[in-house]
Each structure stands twice: as C-alpha cells, then as structure tokens.
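> Using only what follows, build the 3D model:
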Amino acid sequence: MIIKRFVIVDLNNGLANEFNFSPNSNVIFSRNGTVGKSSLLKSIYYCLGMDIKNFTKTWNYNQMIFKIYFSHNNQDGWIIRHKNFYKVYDTDAPLSESEYSRWFTKLLDMQIKIRIKDSENLSQVHAAAILSLFYVDQDSSWKGVPFRNTANLNWYNSKDMPQSIFEYVLNLKSNEHLEKEEKRGILKNELSQLRNTCNSLIALKDQFILTNKRNLVLDEDGFKEDLKKYLLILESLNDKISTYNEQIYKKQVELDSLKLELRELNDILKCNNKLYKNNSIKCSKCNSFLTEQQSEERMKLDYSSFLLSLNIKEIELKINEAEQSIRSLLDKKLGLDKEYNKLSKQLQMKSSRSSINEFIQSLGEATSQDKYYKILGDLEIKKSDIEDEIKKINTEIKKLTEEQNNRRSEIDSYFTDTFNKLASNLPSVDRDFKFLKFNQIKNSGSALNQIFLVIYLTYIKILMEYSSVELPFVMDSIIKDELDGDVLSGAYSLVNKIFLSSKKQTFFAALDDKFQYLTGKCNKIEIKSDQKLLNKKSFDRLKKEIGLLNV
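Modelled structure (predicted):
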C-alpha cells in the first residue's frame, strides 16, 4: 500500500488541509517543535485503523474527518474515518470498526487469526494489530516491550503479541498451523477436565458404591424444614424472574424507540438521495452544467447523506446491542423459569407422598456398582481417544514447523547480523537480543533510547526484506532523551541508512537542524512554525471533496 494524499477536515472549527506524499521517503519537518508533525503522522495511521493512545490534547481528532488516497496492487482507492466509523471506496454503506478490520485485512490479503485473551479460541486479527508493526510512535513506543504499547491490543493474549503477527507477516506460520494449535489447546482443556472427573470418581469409589447399603433414618422435623426451604427458594426465584421481566420490558421499549428512529432516518435519507439524483450535474433538456449555487446545493445534499449514513450505522449498532441484551436477559430468565418449574414439581411431589417415610425411602435409591464402573470405563475410553487425537495433531504441527524452520533460520540469522551491525554504531546497546523474543527493556535515559532504536530499525529492515504485507513505515521521531553529538550523529546515520534510503514508502519526523545527518533524496514537507497544521482557506474546497462520496 502506498499513501498518495491525505486530507483533514475539522468540522467544528472550519479548518482543513491536504498533504501529498512520495512513494519513497517523506520527511515531515519544522524549525521548532510542537507545531503538529506528530499529530499529522498519528492521524495518518489513525485513519488506517490504529487506536492511537497519545494524541495531544489540542488535536481534537474526534471532530475531524480524515481521508487517505492510496494505491495497492495497481488499484487506487480511498479510506475515510470519522470517529469510529469508516467509509471506503468500494463499499456504499459506512463500516463499523469490526467491519472495517475485516475489509482492511481482506484488502491486504491477510486473513490471520490470533488467540483471544484467556482462551484457546482464535479470532480474526484487528487492523491495529497489523499496523502496530509498521508504526513507531513518539510517545508510546519508547518504553516497556517493543511494539506492544503502540496500540491497544488488550483483547489478545499478551504472550502472543507481537510475535504471532510477525510470524504471520514473515510467513513463519500459516493459518493452518494456528488452527491446529487452537484445536490442540481445546482438546488439552477437555482432557484435563476428564482426568479431574476420573480422579474424583476413583477417590469417591467406596462412598459411591456403598451408598445403597446405608440405612436411612426418618427425621420428620427435618423434612418439614426442608419443605420451608423449598418455599423460600421458590419465593426468591419468583422475585428474580419479576426483576428480569422489568428489565426486558425497559429494553424492549428502548429497542422499539430505536427502530422507530431508524425508520425515520432511512426515510429522510431516501428523500435526500432522491433530491440528490433529481439535482443532476447537467440539465436533462439542454445539457448545460449546473450553476455554482446549484452545485453547492448538490454538494450539501451529498454531504448530508454521508452524515445521515453514519447516524444510521450508529443506531443500527445500538439496536444490535439492545437485541443482544434482550436475548441475554431472556436466556437468564428461561433458566430461572426452568428451575422454578422443577422445584415446584418437587415440592408438589413431596407434599403428595402418602407418608414421609415412603418419600425418605425413595431418596435411598443409589447407583449400583455396575453403573459406577460403566461410567468410569466410558470416561477412560473418551480420554484415550482425545490423547490419540492430540498425538496426531502434534505430528501434523511438527511437520508444518519443520517446513518453516529453514525460513525461520534464515531470518533469524539476518536478524542477528543486522542487529549487531546497527548496534556497533551506538555505544550503549548490548548484543544479547534474540529474534522474536519480546521482553521489557530494562534500562534508562540515553541507553534505553539507543536500544529501542536498534530494535525497531532491525525489525523494520526485516519487514522490508521479508514481509508478505506492504504498508508504509512511520517513525515519529527517535529522540526521547538528550544524546551527545557522536551518539546523535550515529543514531541519525542509522535512520538515514535503513529507513530513508529504502525503496519502500517511509514517513519520518525531524527538526530542520537534523538534515545535516540526513542525506539522499526525500520528499520534504515543512510545517511552518508561524502557521497551524490546518487552515481556513482550504476548508470549503476540502469539505466538498470529502462530501463527494457518490459522484
């Protein structure tokens, strides 16, 4: 993917701007800091789907609309983001975050699945997880575990991140491999539960078999107390059922209101689209073009349709949440209804016994010795079947791993060679880092800055050489602590050599005085200190452009 152009429109303040990029190196620079270089780079990746953690407080991104024009596999396209909704060039309706993630991974031909947190189940990877490998943030990327703090990835298992994403984009693991690991994990959990059940049955063997030899003693007072307890439990269940009925009624009222609002919005949108179609670009009789005022009206109708579509999407999401909530409440209520009916029947049965003694004797029916051994035998057979299936899957995983080991060995060697070469240019970087081993970096100050820089540049170099996914690389500044002259020169020399001299598309932020370290050709985009990143003069033109979604 190559980003060709980026448009920002601030709806509330009437501000906008556009930026054109080179397919190779792009350096966003200014004479002074705090003018918006970082906000621009963060916004590019935010528009692509990143969950950026650290926008500056003055950058009100939630009231802005962002539009990226890109090319990918010789196909031009665009992406619009406004809050948590997206619009893309080949889909009419706005997309939610999850819908956009599916669209984005399909665009990149990357249908990777990752384990969900605290589970062996796999889930389609979020766009932010892929993007986090290609984006080094000025604020969040220089502490903790490399690549792990850039985006909010809390829904995945921390021990899998970012290793699992790297393994996929570097073709070190396939979805087939991941699915077999998922199945093995589920079977292991099932096997563990079966073993626990078998062990419990064995431990309770004597008590279980001898139950039918016990002499039962009649306790009339205890039986009466038992009946009282049943009545109290039934009363409690009835109260809970009434509470669920009230909650279901309130949710149903809310749902009906949302559905009515959705119908009204759809009617307005249909009317708006009809007006838009009637307001044609050319006159149907004389073929003359619309006047500027008529064109402006047409743009407003189109932009209004876009905002209505976003509103409709938001209402649809609320309707879905309300329906899910009602289904959940109904399921819980159904469970209570079944329990209530069961206890009612038991209470009725107890009360209708001809004698308390007859009822007590009926409770004395015990499981026979034969039934005990049959249950245990069935569990042992099931346990053996699962163990055989796990062995079979282990063999298949081993075969897949062996097929990928040659490539892993090649990239591992490339990592070590590249890391050591880069580290030799900086004084405070150890050589004990291993490929795809991501741990907390324990250091401070300038040394910490140097270690992170070498790690990021090494993995960027690996992605440039071996990645199956083509995305632009962003490095939003490299200086978190003051560096002396030699270290500063060495650090920028590495950025120049690895990051800016590549034929891949890259984005880098720097102050004007750092160009003494940056040689070679690059597209320089200056953010002037006496001007803001956005301006008023571009607003009307770019607002119309973002509004032209159906032309």
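
> C-alpha from now on. contacts and neighbour counts both.
Will do.

> Check which helices and strands the helix or strand where residue 450 lies sits against.
In this structure, residue 450 sits in helix 445-466 according to DSSP states H and E. On a contact count with 3 or more C-alpha pairs under 8 Å, 6 or more residues apart in numbering; DSSP states H and E, helix 445-466 meets helix 369-423, helix 485-494.

> now for the first one, which elements pack on it?
With contacts defined as 3+ C-alpha pairs under 8 Å, 6+ apart, the secondary structure elements packing on helix 369-423 are helix 175-203, helix 205-209, helix 445-466.

> and these, which is most packed in?
Of all these, helix 445-466 has the most neighbours on average by mean count of other C-alpha atoms under 10 Å, namely a mean of 20.

> Determine the set of other helices and strands touching the helix or strand following it.
Beyond helix 445-466 on the C-terminal side, the first helix or strand identified by DSSP H and E is strand 473-475. The elements that strand 473-475 packs onto, with contact taken as 3+ C-alpha pairs under 8 Å, 6+ apart, are strand 135-136, strand 506-511.

> quick one more, to check against the first:
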Amino acid sequence: MNKLVINSITIVDYQNEVANKFNFSSKSNFITSIDNGVGKSSLIKSIYYTLGAKIKSFPSGWNFKEYTFQLDCNVNERNIIIKRLDNVFITKSEDIIQSFYDEKSFSKWFQDILGMNMLLQTKKSGKFSLAYMNAVLVPFYIDQDNSWSSFYRDAIENVDMYNGQPKTIFEYYLGLSNEKMYSLEEKKKNITLKKNEALGQVKQITNVYDSYSSEKKTEGVDYQNFEKERAELEEYIRITNELSVKMSKILKKIAESRTRINIHESDLSEVKKLLSLTRKRFKDIEYRCTYCHSILTKEQSLARLELADNEFELKNRILKLNKNISEETKKLEKYKENFKLLKINFDERNDKINKLKMITNIEDYVSQNVLAELRNLISKYNFVANDKEMKLNQLKKEISIEKNNLKKRRELLNKNFEKFKREISDMMGEISLNDRKILNFSKVKETGTALNKSLLTLYLIYSNLVCDNSDILIPIAIDSFIKNEISDSNERRMFEAVRNYFISLDTQTFFSIIQKNMSYFDDSEVNTILLTKPLLNNKKFQEIKSSLIINY
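Modelled structure (predicted):
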C-alpha cells in the first residue's frame, strides 16, 4: 500500500507580503475556528488545489491564483514537496527538483510517485488515457458547497470529461476496475486475429500446393544433363522464387482483407442489435402516461432524449461500418485481380521455359523447389497458428481467473457496503437508503436535513470502503456538512457518525468544524488547528518565504 500524508501546507502572498504555515498530524485533523468566515474552507480547498485539483469555487477574497502554495508530504517513508503557482507545479523528491507546466505531466509524476496507473475513457475520443488529478482526487475531497447538493460530482471541475465517472474512478480504487480485463480481452482479440490470419494463409497455400502438384505431375529429377542447362535452371529458379514471393504477399493481403471484412460485419451486426434495443427502449417511454395522461417527469424525458442521442450515434456507426465494408470489399477485389494477373504472368513464363532443352528434368527440379517452398510456408504458418492457440488458451485461463476474482471482490465489497449502510443509517436515524446499491452514484432525491444526513452517510460509507480496500490512500477531507437548520438530536447523531466512521479511519483526514461543536469530540482523538483572522499575516513572511523550493 502507498499512502500519502501531508505534513504541512505553506501559503505565501508575495504581493501583500503575508504568509502562513500550517502543520498537520498523520491521523485526524480538525480545522476549526470560533466563528465562520475565518478561512477553514479556504485552507482545505488550498490543500487539494495544490495537489492538482481544479476546485470549482473558492471563498470570496481568497486570491488563490496569486498565491504560492507548497505541501510537504510523505509517501510511506519518502519525502516529497509539491509547490504550485497558478498552473505551474514544482516538485522535489530525493533532491531532484522538477517543473511541470500542464496538468497531464504533473498527474503522470504524481501517479508514478504513488504507484498508480489510473486509465479512464474520455468522452471525446473514446480512448483510455492517464487520468488527470481532477479525477484522481474525486473520492478524497468533499467540499462545503457542491458536495452537499450532488453526490461526488461537482466539487472538482472537468471530471465529466470521462465516461462512467465517478463509478469508474471508485472501481479503480476498490480493485473492481475492468482495466485488466479490458487489457486481457484486447490481447485475446489481437491474438485471435493473428491466428485466423495464419490459418487463412495455410488454407490458401495448401490449395496452391495441391493445384500445382496435380498440374505438374512431378515424379523426380534426373541431373545427368544438369550442367549443360545450368544457366536455364538458375533463371528458372529465380523466376519461380520471385513469383512465389509475390503470390505469398497477395494471398496474405487477401486473407487480411477478408478478416477485416468479417470484423466489420460482426461489429455491424452488434451495432444493429444495439440500435434495435435502443429503439425498443425509446418506444417504451411515452410523452404522456397511458393511464392518467400526466406529463412525463424530467428524468423520464431526459432518459428519452439520451436514447435519442444513442440512436443517432448508433446510426452514424452503422453508416461508418457500411462504408468500411464497401471500401474493404473494393480492396479485396483489387487483390484478387492482381493475383489473377500474377497467375497469367506465371503461366506465360512457364510456356517460355517449356522451350528449353532438357525441359522435363529442369521442370521437375523446379517444381520440387516450388513445392518445397510451399511446404515450408505451410509449416511456418501452422507453427504460428499453433503458437497463437497456446497463447489463447493461457489468456482464456487468465480471463476466467480475473472474472472469478472480480466477482468475489465485488461480493465482499457489497457485503461491507450493506454493513456500513446499516450501521451508519441506524446511527443517523430516519434516512431512506435501503434501495441504494453499491456504486450507484445517482442523485439523492431528498431535501434539507434528510439530504445532508443521507449524503453524509454515503460519504462515510465510501470513505471506509476506500480506506479498507484501496492500495492507494490519499488524505480524505470533509468540509462542513451543516448547511441547514438542524435539531440538536440530528446534530448529535451526525457528529457521532463522524466520530465513529471518519476520524477513526486508518488514513489522514481533514474535517472542518466550528469551535462550539468540538464538544462532541475528545481533544485527544484529533489534532486541532485553530484558525484566526487574518489567515495570512506578515509575522514570519521572510522566514516562511525562504522555505519554498526554487527551481533555477
């Protein structure tokens, strides 16, 4: 397991010559103040901003783009420093200082440091690529604003550039990612393609072998007069070898073209099935209820619109596949025509050679060479096909094992999810999450205190699941969850849940709380950072400024 721990954050405002440094415990840290508006949220947001998150909103007056931030961290026993000024990152690890001027390169450095390789599928290209820090940090930052109206979606910007988020992000941390399965299936697909190509070559060359052997009726070679005909023999061999190479290349192209057409036709069949299913689902959603004639809900309408979008994309895919099949068919016909011309050329040259002296003996000799070369090619491609078959069998075993492991892991995680849901729900009281399943990140349809309690319950559940099951741990932060007027009873229940299921986590945590609510906690359980105004001051500006790393 690789665990990131933040030892301190340094914030410097060069323009106003003010600064401050805040030290943290490796366990639970309470960011507190006597009143609101002191800077608790600004401090927590700044931590994750320095880690590379594009925070959706900072408190008014916190000019984060003009400040310089620096985190002193440990990854296991390894010390690292991360400094950020606007979109420039400077890092120090093992006395090596590096600068990064874009999110992609910094994210790669960060993931390498933590031993990560989070690959997510982008909506724009459909390809899998290394995730930016915005996605990497999603499970670990719960802000005071957007996180209490949506569920793991709006606290950090640009995460919606990926398909299936935040589900795919949590699957990565919980060990349920299909990344390995996807890689194995891709290998299987590629090896199957190469195996079929080899078998196609064997079939084509065998047909040529049988045809040629039958046509020439070769019985053996008499070499008594071979010396007299050496020149003719060498020319015959050269011509035969040349034609053999050309025939082999054309046959390979024919086999490859047929394989590509088969793949396109298979994909076309699958897309047509998907289009049929999409149209069926589209028809199932009426604009008015057939019983009471009421207007559809917003969610039903959106579902209908989404199906319409899917139908449009599927139709475009069908057009593209039909185009590919048409283009590939034309190529195949061209290859066949080339092969036909090559065969004519072959026959013409044989007619010329037939006029040579001692042609029977020479023809037998050359025919044997042709057949031997064809046998070698058949053996070569049979070997390739057998090798690919062995690799396919091994891959099938690996895929079966991986599927079984994923199934068992999902069952265990689901069991723990239900356990935490039951325990925390009982502690919270009066919340309706009975039907909520693991990795269901749909919007919580409640309001007021009920919404806060349900979201807090879910955040605590997933924080525990990640902490217990992930090989990568990043500090988890929960900003203030009290966004509505709540009763003393509900307040007590919510803070009790935080005490039992958040500050007890075996990872570094940050929690924002005003001083009066500290009565719900034992001071010995947490490291308290009491903030006062102004958050940045000039008392130790020069000393703090000099502690920042510099990349010359």
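
> I'd like the TM-score for the two structures, please.
Once the chains are laid over each other, their TM-score by TM-score structural alignment, normalised by the length of the first structure reads 0.61; 366 aligned residues with a C-alpha RMSD of 3.3 Å.

> picking up where we left off before, any chance of JSON lines for the helices and strands packed on helix 369-423 of the first structure, columns distance to residue 222 of the first structure?
Shown next, in JSON lines, are those (distance: least, C-alpha to C-alpha, whole Å):
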{"stretch": "helix 175-203", "distance to residue 222 of the first structure": "29"}
{"stretch": "helix 205-209", "distance to residue 222 of the first structure": "23"}
{"stretch": "helix 445-466", "distance to residue 222 of the first structure": "71"}
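
> Next, format the helices and strands packed on strand 473-475 of the first structure as CSV and append mean neighbour count.
Formatted as CSV, these follow (neighbours: other C-alpha atoms under 10 Å):
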stretch, mean neighbour count
strand 135-136, 26
strand 506-511, 22
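
> Can you say which of these is nearest to residue 67 of the first structure?
Residue 67 of the first structure sits nearest to strand 506-511 of all these, at 17.2 Å, using C-alpha to C-alpha.

> what packs against that closest one?
Using 3+ C-alpha pairs under 8 Å, 6+ apart: strand 506-511 of the first structure touches strand 25-30, helix 37-48, strand 473-475.

> What range does the second one cover in the second structure?
It refers to helix 37-48 of the first structure. Taking TM-score structural alignment as the measure, the second structure aligns residues 40-51 with helix 37-48 of the first structure.

> quick one: contacts for residue 506 of the first structure?
Residue 506 of the first structure is in contact with 23-26, 472-475, 499-500, counting by C-alpha atoms under 8 Å, 6 or more residues apart in numbering.

> Could you single out the nearest of these to residue 425 of the first structure?
Nearest member of those to residue 425 of the first structure, counting by C-alpha to C-alpha, is residue 499, at 15.4 Å.

> The closest one matches what in the second structure?
Match for residue 499 of the first structure (TM-score structural alignment): residue 502.

> mind listing what's buried in stretch 401-409 of the first structure?
401, 408 (16 or more other C-alpha atoms under 10 Å).

> Compare it with the second structure and give me the mean distance after superposition.
Comparison of stretch 401-409 of the first structure with the second structure after fitting gives an average deviation of 1.5 Å (mean C-alpha distance after the TM-score superposition for the first structure).

> by how many degrees do the helix or strand harbouring residue 374 of the second structure and helix 448-469 diverge?
Per DSSP H and E: residue 374 of the second structure is located in helix 359-428. Helix 359-428 of the second structure and helix 448-469 are oriented at 130 degrees to each other (axes from the mean of the first three to the mean of the last three C-alpha atoms, to 10 degrees).

> Name the pair among the contacts of residue 506 of the first structure with the greatest separation in space.
By the measure C-alpha to C-alpha, 23 and 475 form the most distant pair in those, at 15.7 Å.

> Mind checking which of those two has more residues around it?
A count of neighbours by other C-alpha atoms under 10 Å puts residue 475 above the other of residue 23 of the first structure and residue 475, at 24 against 18.

> matching residues in the first structure for stretch 7-20 of the second structure?
Mapping stretch 7-20 of the second structure onto the first structure (TM-score structural alignment) gives residues 4-17.

> Alignment lookup: residue 422 of the second structure to the first structure.
When the first structure is aligned by TM-score structural alignment, the residue opposite residue 422 of the second structure is residue 420.

> number of nearby residues for its match?
A total of 17 residues lie near residue 420 of the first structure under the criterion other C-alpha under 10 Å.

> didn't it look like it was pressed against residue 429?
No: assessed by C-alpha atoms under 8 Å, residue 420 of the first structure is found out of contact with residue 429, at 9.1 Å.

> Give me the nearest residue to the counterpart of residue 141 of the first structure in the second structure, chain neighbours excluded.
Structural alignment places residue 141 of the first structure opposite residue 147 in the second structure (criterion: TM-score structural alignment). Excluding the flanking residues, the one nearest residue 147 of the second structure by C-alpha to C-alpha, 6 or more residues apart in numbering is residue 155, at 5.7 Å.

> same deal with residue 145 of the second structure?
residue 155 (7.6 Å).

> Would you check how far apart that neighbour and residue 417 of the second structure are?
Using C-alpha to C-alpha, to the nearest Å, one gets 23 Å for the distance from residue 155 of the second structure to residue 417 of the second structure.

> between those two, which one's more packed in?
Shown here are residue 155 of the second structure and residue 417; by other C-alpha under 10 Å, residue 155 has more neighbours (25 against 19).

> The more buried one corresponds to which position in the first structure?
In the first structure, the residue paired with residue 155 of the second structure according to TM-score structural alignment is residue 150.

> Now do the contacts for residue 254 of the second structure.
Contacts of residue 254 of the second structure (C-alpha under 8 Å, 6+ apart): 332, 335-336.

> Which helix or strand contains it?
Per DSSP H and E: helix 230-284 holds residue 254 of the second structure.

> any idea how far the residue most central in space within the first structure lies from residue 114 of the first structure?
The first structure has residue 126 as the residue nearest its centroid, 3.5 Å off, counting by C-alpha atoms, centre = their mean. Going from residue 126 of the first structure to residue 114 of the first structure by C-alpha to C-alpha gives 9 Å.

> likewise residue 231 of the first structure?
According to C-alpha to C-alpha, residue 231 of the first structure and residue 114 of the first structure sit 49 Å apart.

> more neighbours, those two?
Legend: neighbour count by other C-alpha under 10 Å for residue 231 of the first structure and residue 114, higher for residue 114 (25 against 15).
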